[in-house]
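Colleague: coords please:
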Amino acid sequence: MNVDIGLCTVSSKERAVEAVIELAAEAGYDGVELWGRDHVGDGSVDDCRRIVDAVDANGLGIPVYGSYLRCGTDEFDDRVEHELAIAGRLDADLIRVWAGRQEYEDHDAEHWNRVVCDLERLTDRAAAYGVGVTVEKHAGTLTDTLEGARRLIEAVDDEHCGLNYQPGFSVPKDEIEREATELAPRSNNLHLQAVRECGESRRCPLSEAFYDLETVLAPFLDAGFDGSANVEFVTDERPYPAAIEADRRYVASILQADSHERAHTR
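Modeller: A predicted model of the protein is given here:
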């Protein structure tokens, strides 16, 4: 089982992408998920080459291009090839996308069908670029609930399209654990960030999360998850380099403990 630990460059919006890449390498990360706004911008050939050179020079990989391509919207057709070309230039494993603009409990059938159709077309086209698709589990989209996320990935039914799961800040601990159990087999990417109390907004170290990260990660490891666990945002209570290093070390300690336990139960 091979789970890499990545850092989302969106965790430091104010820094140049090359600076975040260098800090990620210094902190011991395996790769970087590239923020598809200021850090990648329009994704020109020259800009992508510059980013890839920086990643290679620091011994990292690019598990995900974090695009803002939104299925089920009027702009999807205008942007899909452009965004896939960027993912291809970056040699990213996955492109992160969004599932429409309606939440699951309030969606209509037309919007659902449009999102599914766009995701199917996107996944098929992404194969030409050697890229898989990961769909963000997020408020304001069809994946905001466990049922919506599960149903959407099942509707697309393609091994190259999975869920980008992340524990929600306003989701109770027990529900997060239930989500992780049901959605792990349908996920191909992880975002990790934390707050100390359910419903808060100020981020804290992962080791102080209101949910138990070890319990959340367990079903992913049991399901043979081989994607990247990416630290998305970190606390501002300590300097950024120290914050990203502490979170990486904590995630690594869980993965190492799991690996050790599995080795002794064979």
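Colleague: drop to CA atoms for contacts and neighbour counts, all remaining ones
Modeller: Will do.
Colleague: how would you label residue 162: helix, strand or coil?
Modeller: For residue 162, the assignment made with DSSP: H, G, I helix; E, B strand; the rest coil gives strand.
Colleague: just so I have it, where are all the helices in the stretch 151-266 of the chain?
Modeller: Secondary structure of the stretch 151-266 of the chain by DSSP state H, counting those that start in this stretch: the helices cover 173-183, 213-222, 240-264.
Colleague: tell me which of those helices lies nearest to residue 29.
Modeller: Distance to residue 29, taken as CA to CA, is lowest for helix 240-264 among those, at 6.9 Å.
Colleague: show me what contacts the residue lying closest to residue 251 once chain neighbours are set aside?
Modeller: Spatial nearest neighbour of residue 251, chain neighbours left out: residue 5 (7.6 Å); criterion: CA to CA, 6 or more residues apart in numbering. Contacts for residue 5 were tallied using CA atoms under 8 Å, 6 or more residues apart in numbering; they are 29, 30, 31, 228, 229, 230, 231, 248, 251, 252.
Colleague: the structure of the following sequence is requested for comparison with the preceding one:
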Amino acid sequence: MKNCGLVPGLVSVSFRQLPAEEIVRLCAECGLEAVEWGGDIHVPHGDCATAEKVSGLTEAAGLRTAAYGSYYRCGVSAPEEFARVVACARVLQAPLIRVWAGDKGSMECAPQQRLAVAADLKRCVELAGESGIRVGMEFHCGTLTDSLDSCLELLDGCPGLCSGWQPSVGREPELCREEIRRLDGRLSTVHAFQWRQAERLPFADGIPVWRSYLETLAGQGRPLDILMEFVRNDSPEQLRADAPVLRRLLEGLGD
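Modeller: Purely as a prediction, here's the structure:
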């Protein structure tokens, strides 16, 4: 693949119904190079024995762990839970832990709760940093990253914190590209999927818009994992069709 710095991969929770062994085989078959392992099904928080097994499977298949996708909600989850998250991330050799910025959107969150989320984010960044691991926020509705300005405020208040990105369903592509541009240098990963409102579509249906997103990302000149998610019908066959589309788009960058 042309060295554009963008690497194709998969979010494991796209296939909660499959064991880790099958996800590894599927990624290798589809030419994907990295996996974000989920902390709810495939590598539960604190289950270091499973983390060790999954890490071995990943490495043996010539893949790497892109991130540990935790379901820790800053300012909401029990603080001691994050130590269990970090323990699994270390065993997985994950360079990044994904967390959630609370459980309320920026317009519904009371000021004191926002302060609690921000303080816990700082604590998590420091704790993970002791193991050389970064922390990145899920870019998602129903949390304090539901708007770009709210996300940037959290990033500005916490050195070392980064954020994922994914296109908000229904948001105009130009606004999505502006989000990418303004998050430059503070992106952790990108979750790639194609939706029309609540309907999941084949990734090929989004070729023009995803080409524009990937060109914007490649233009920033930073390495980044582009992780497929929300596969239509949770179907491995659909991933077998979608993954080559993502790979061709990445290979065509700069042409």
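Colleague: looking at the contacts of residue 5 of the first structure, which one is closest to residue 42 of the first structure?
Modeller: Taking CA to CA as the measure, residue 42 of the first structure lies nearest residue 31 of the contacts of residue 5 of the first structure, at 21.4 Å.
Colleague: list the contacts of the aligned residue in the second structure for that closest one.
Modeller: For residue 31 of the first structure, the aligned position in the second structure is residue 34, judged by TM-score structural alignment. Residues in contact with residue 34 of the second structure, defined by CA under 8 Å, 6+ apart, are 7, 8, 9, 10, 27, 63, 64, 65, 66, 225, 227.
Colleague: how about 7 Å then?
Modeller: When contacts are counted by CA atoms under 7 Å, 6 or more residues apart in numbering, residue 34 of the second structure is found next to 8, 9, 10, 63, 64, 65, 66.
Colleague: and what of residue 43 of the first structure?
Modeller: Neighbours of residue 43 of the first structure in contact, by CA under 7 Å, 6+ apart: residue 86.
Colleague: need the longest strand for the second structure.
Modeller: strand 64-73 (DSSP state E).
Colleague: any idea which element the closest residue to residue 32 of the second structure other than its chain neighbours lies in?
Modeller: Spatial nearest neighbour of residue 32 of the second structure, chain neighbours left out: residue 9 (4.8 Å); criterion: CA to CA, 6+ apart. Per DSSP states H and E, residue 9 of the second structure falls inside strand 6-11.
Colleague: average gap between that strand and the first structure?
Modeller: In this overlay with the first structure, the average offset of strand 6-11 of the second structure from its partner residues is 1.1 Å by mean CA distance after the TM-score superposition for the first structure.
Colleague: and the angle for that strand with strand 64-73?
Modeller: Between strand 6-11 of the second structure and strand 64-73, the angle comes out at 50 degrees (axes from the mean of the first three to the mean of the last three CA atoms, to 10 degrees).
Colleague: what range does strand 6-11 of the second structure cover in the first structure?
Modeller: With TM-score structural alignment as the criterion, strand 6-11 of the second structure aligns to 3-8.
Colleague: ok, and for the matching stretch, which residues are buried?
Modeller: Residues 3, 4, 5, 6, 7, 8 are the ones in stretch 3-8 of the first structure that count as buried (16 or more other CA atoms under 10 Å).
Colleague: what's the farthest-apart pair in those?
Modeller: 3 and 8 (15.5 Å).
Colleague: dump the contacts of residue 5 of the first structure to JSON lines, plus distance to residue 176 of the first structure.
Modeller: Below are these laid out as JSON lines (distance: CA to CA, whole Å):
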{"residue": "29", "distance to residue 176 of the first structure": "25"}
{"residue": "30", "distance to residue 176 of the first structure": "26"}
{"residue": "31", "distance to residue 176 of the first structure": "26"}
{"residue": "228", "distance to residue 176 of the first structure": "19"}
{"residue": "229", "distance to residue 176 of the first structure": "16"}
{"residue": "230", "distance to residue 176 of the first structure": "17"}
{"residue": "231", "distance to residue 176 of the first structure": "17"}
{"residue": "248", "distance to residue 176 of the first structure": "21"}
{"residue": "251", "distance to residue 176 of the first structure": "17"}
{"residue": "252", "distance to residue 176 of the first structure": "21"}
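Colleague: out of those, which are inside strands?
Modeller: Judged by DSSP E, the contacts of residue 5 of the first structure include 31, 228, 229, 230, 231 as members of strands.
Colleague: which one is the fourth one nearest to, not counting chain neighbours?
Modeller: Same thing as residue 230 of the first structure. Among residues not flanking residue 230 of the first structure along the chain, residue 6 sits closest, at 4.2 Å (CA to CA, 6+ apart).
Colleague: ditto for the second one
Modeller: For residue 228 of the first structure, the nearest residue in space outside its immediate sequence neighbours is residue 4; the separation is 4.7 Å by CA to CA, 6+ apart.
Colleague: average offset between stretch 241-248 of the second structure and the first structure?
Modeller: Stretch 241-248 of the second structure differs from its equivalent in the first structure by a mean of 2.0 Å after superposition (mean CA distance after the TM-score superposition for the first structure).
Colleague: where in the first structure does that stretch fall?
Modeller: Aligned by TM-score structural alignment, stretch 241-248 of the second structure corresponds to residues 246-253 of the first structure.
Colleague: re earlier: surely the residue nearest to residue 32 of the second structure touches residue 239?
Modeller: No. Judged on CA atoms under 7 Å, residue 9 of the second structure makes no contact with residue 239 at a distance of 11.0 Å.
Colleague: the strands in the stretch 1-150 of the second structure, which residues?
Modeller: 6-11, 34-38, 64-73, 96-100, 134-137 (DSSP state E, counting those that start in this stretch).
Colleague: could I get those strands as JSON lines with distance to residue 199 of the second structure?
Modeller: Conversion of these to JSON lines gives the following (distance: least, CA to CA, whole Å):
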{"stretch": "strand 6-11", "distance to residue 199 of the second structure": "19"}
{"stretch": "strand 34-38", "distance to residue 199 of the second structure": "23"}
{"stretch": "strand 64-73", "distance to residue 199 of the second structure": "24"}
{"stretch": "strand 96-100", "distance to residue 199 of the second structure": "24"}
{"stretch": "strand 134-137", "distance to residue 199 of the second structure": "25"}
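Colleague: tell me which of the ones you listed lies nearest to residue 168 of the second structure.
Modeller: Comparing those by their distance to residue 168 of the second structure (CA to CA), the top pick is strand 134-137, with 14.8 Å.
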